[in-house]
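Undergrad: A predicted structure for the sequence below; I have some questions about it.
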Amino acid sequence: MEKLRRVGLILLGLILGGGLLFIVIDLFKPKVAGLFVETNPSAKVLVDGVQMGMTPYRTTTKPGEVIILLIPESFNVSLATYETKVTLIPGVETVIRREFRELDDVSAGEIVSFDKINKDETSLAVVTDPDSAQLTIDGIDRAYTPHKTSSILPGEHTLDISADGYLDRVVRVKTHRGYKLTAFVKLGKTSMNPQESSPTTIPTPEPTSSYERKVEILQTDTGFLRVRENPSTLGKEIRQVRPGESYSLLDIDGKTGWFKIELEDGTVGWISNQYAREIESVSPTPTPAP
C-alpha cells in the first residue's frame, strides 16, 4: 500500500512538473508579428531586399522594423514601384494594400497597423496623403485628417476618405480593445490620370484590331462584388458579379474612380475599382478589300 502511494505521488509530481514546464516555455516563447500584403495588379514582395513571394502575401515573422518593396507585374505599361518602412508589432498583423498606376501620384493604398494601449481602451487614428482630407466613419462621424479618437467601439468600421482633386477611397478596418489602430491612407490624384499622359504610338496591325475596354473582377472577401445603381457604397445594390468574370467598361467616375459596366443582359451599374481592374479585349477586324 505504501509503495502504491509513493508511485502515485511520483506520477502526480511528474504531471504537475510537466504542466509547469509547458507554462514556463509558453511564457518565454517570443510572440511573432503578422504581415499581409495585397495589391492590384499582383506584385513581387521584397522584405529587407529578399524576395518573399507574390501578392496576395501573408506571413508571420519576428517583430521589428522592415523595409517592404513592391514591384508590380506590368505587361502593357510601366507601373510605379512602391517602397515603405513599417514596424511589425508582436501579436498583431500589419496590412499593406496598394493600387499601382504609372505614376506614384496617381497610385493609391493604405497601411493598417496596431499599437498596444491600455487594455480597456480602443483607439483609432487616421492619417492621409494629402493632409486635411474629409473623413467619414461609418457614414456618420465627420472630421478632417489627421484624426484620432478613443470614442470608438471594438469591431468593424468603414472609413470614407475624400479630397478635392483626388479619387475617393473606402477602407474597412476592425478595431480591437487594448490596441490603437492607425490607418495611413494615400489617395490617388485625378488630375494626373494615366489616360491623360502623353500618348504612345502603337503600330497598326494587319488585319486591324479593335480594342474593347473591359474590367475583370478580382478576388473579394465575400466571394462576390456588388453592382450598384450609383458609384458609391451607399448606392442601391442591383446585382452581384463573381471574381474572374469580365464585363464591358462604359465609363469611369471622375470622383470615386468606380467602373460603370454593362452586364450580359444589358443591365448597367457601378462597381468599386478596389476589386476590379481594367483590361483590354482585342477583336480582330478584317481589313476591307481594296
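TA: Received, thanks. None of the values given here were measured: they were computed from a predicted structure.

Undergrad: from here on, contacts and neighbour counts on C-alpha atoms
TA: Will do.

Undergrad: mind checking how far residue 82 is from residue 104?
TA: Counting by Cα to Cα, to the nearest Å, the gap from residue 82 to residue 104 is 8 Å.

Undergrad: my bad, residue 164
TA: Using Cα to Cα, one obtains 18 Å as the distance from residue 164 to residue 104.

Undergrad: just the strands in the stretch 51-200 of the chain please.
TA: Under the criterion DSSP state E, counting those that start in this stretch, the stretch 51-200 of the chain contains strands at 57-61, 64-72, 82-88, 93-99, 108-116, 123-129, 134-137, 141-144, 147-149, 155-162, 169-175, 179-186.

Undergrad: Out of these, the one nearest residue 38 is which?
TA: strand 93-99 (4.8 Å; Cα to Cα).

Undergrad: That closest one relative to strand 108-116, how many degrees between them?
TA: Between the axes of strand 93-99 and strand 108-116, defined by axes from the mean of the first three to the mean of the last three Cα atoms, to 10 degrees, the angle is 170 degrees.

Undergrad: any idea how far strand 93-99 is from the chain center?
TA: Average the C-alpha atoms of strand 93-99, do the same for its chain, and the two points are 5 Å apart (Cα atoms, centre = their mean, to the nearest Å).

Undergrad: try it against this one:
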Amino acid sequence: MKRKVFFLVGLIGLVFIIGALVRFLGNRGPKQGELRVDSQPAATIFLDNKNIGKTPYKDKVEFGEYTIKLVPETTTTALTSWQGKIVVGQNLLTYVNANLSESELTTAIDVVWLEKITSKQSELSVTTNPDGATVLVDDVSRGVTPLSLQDIAPGDHAVSVTSIGFLARSLKIKTTPGYRLIANLKLALSGATTTPEASPAESSAPSGKATPTPKLTPVKTATGSAGQTSDPPRPFVIIKDTPTGFLRVREEPSTSATEAGRVNPGEKYTISDTQSGWYQIKYDGINSGWVSGQYTEKVE
C-alpha cells in the first residue's frame, strides 16, 4: 500500500515538473507582434539597420522598440528618406504609413500601434509633429495634440487631424477594451506633392490576427454650387462652416462609413433622400453620398 502511495506521489510530482518545464520552455520561445509598412512611393525598409524587405510589407517580428528607416525607390525624383522609432507589442499590430517627398518638411508619416492597459476601457492617444493640431473623432472636435481620450467607445472610428499650414490626415481605427490605441502622426507642410490623406484600414484586435491590408485612398473633390446665382431644385442643403474647412461625404449615413468625397461651406446640393439626420446628395454631379445634418442647412 505504501509503495502505491509513494508511486502516486512521485507520479504527481513528475507531472508538475513536466508542466513547469513546458511553461519555462514556452516562455523562452519567440514573442512576436505584426509589423505592416506601406509607403508612396515604394521603399526599402531597414529595422535597426537591417534590410527586412520592401513596401508593402507584412510580417511577424519580435516585440520591442526599433529604429525604422524607409529609403524611397525612385529614379525620377530625388526623395528624402525617413527614420523614426516604432514599438511592436506582443501579439499586436504596428502599422506604418509613409508619404515620402522631396524634403522631410513635406513628408507625412502615420505610426499606429496598440498598448495593453490595466483598465477595461478602450483609450485613444494622438500625438503630432508639430503639436497643437486639432483632432476630430467621428467629425466631433475632441481637442488638440497631444491628446489622450479615456472615454472613447470600443469599435470603429474615423479620426481626422488638421493644423493650419499642414495637410490634413485621416485614419480609420478600431478601439478595443483593455487597450490604448496610439497614433503618432508627422504632418506635411501644405503644398507637398504627397497623397492628400492616408486612410489605413482598421488596426487589428489584440489577438494579432491578420486584418485587411491598409490602403491609400484618394479623396474625390466636390464640384459644388457655391456662389451660383440660382438655387438647385428643392429641397436642398447649404453646407455650413466646419472646423476642418470642408465637410466629408460618406458612402453611408454614418460617421464610421467610408469617406466618398468632400464638399465646401456655402455650396448647395439637392436632397435625394433623408435618413436619421443625414442627407443624400450628388456631391460631384454624378456620384451620391451622405452628409450630416449637423453641418448643413435644409431649404424646403
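TA: Nice, thanks for sending it over. From a predicted model like this one, the values you see are computed outputs, not experimental measurements.

Undergrad: After superposition, what's the TM-score here?
TA: Aligned and superposed, the two chains score 0.61 in TM-score terms (TM-score structural alignment, normalised by the length of the first structure); 220 aligned residues with a Cα RMSD of 4.1 Å.

Undergrad: Include distance to residue 27 of the first structure and mean neighbour count when you put the strands of the stretch 51-200 of the first structure into JSON lines, please.
TA: Compiled in JSON lines, the strands of the stretch 51-200 of the first structure are given as follows (distance: least, Cα to Cα, whole Å; neighbours: other Cα atoms under 10 Å):
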{"stretch": "strand 57-61", "distance to residue 27 of the first structure": "18", "mean neighbour count": "15"}
{"stretch": "strand 64-72", "distance to residue 27 of the first structure": "20", "mean neighbour count": "17"}
{"stretch": "strand 82-88", "distance to residue 27 of the first structure": "20", "mean neighbour count": "15"}
{"stretch": "strand 93-99", "distance to residue 27 of the first structure": "21", "mean neighbour count": "21"}
{"stretch": "strand 108-116", "distance to residue 27 of the first structure": "18", "mean neighbour count": "20"}
{"stretch": "strand 123-129", "distance to residue 27 of the first structure": "27", "mean neighbour count": "20"}
{"stretch": "strand 134-137", "distance to residue 27 of the first structure": "38", "mean neighbour count": "19"}
{"stretch": "strand 141-144", "distance to residue 27 of the first structure": "41", "mean neighbour count": "14"}
{"stretch": "strand 147-149", "distance to residue 27 of the first structure": "33", "mean neighbour count": "14"}
{"stretch": "strand 155-162", "distance to residue 27 of the first structure": "28", "mean neighbour count": "17"}
{"stretch": "strand 169-175", "distance to residue 27 of the first structure": "26", "mean neighbour count": "17"}
{"stretch": "strand 179-186", "distance to residue 27 of the first structure": "21", "mean neighbour count": "22"}
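
Undergrad: Just put those strands in a markdown table and tack on distance to residue 37 of the first structure.
TA: Written out in a markdown table, the entries for these read as follows (distance: least, Cα to Cα, whole Å):
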| stretch | distance to residue 37 of the first structure |
| --- | --- |
| strand 57-61 | 5 |
| strand 64-72 | 9 |
| strand 82-88 | 12 |
| strand 93-99 | 5 |
| strand 108-116 | 9 |
| strand 123-129 | 19 |
| strand 134-137 | 24 |
| strand 141-144 | 27 |
| strand 147-149 | 24 |
| strand 155-162 | 19 |
| strand 169-175 | 15 |
| strand 179-186 | 14 |
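
Undergrad: Out of these, which is closest to residue 217 of the first structure?
TA: Residue 217 of the first structure lies closest to strand 93-99 among those, at 14.4 Å (Cα to Cα).
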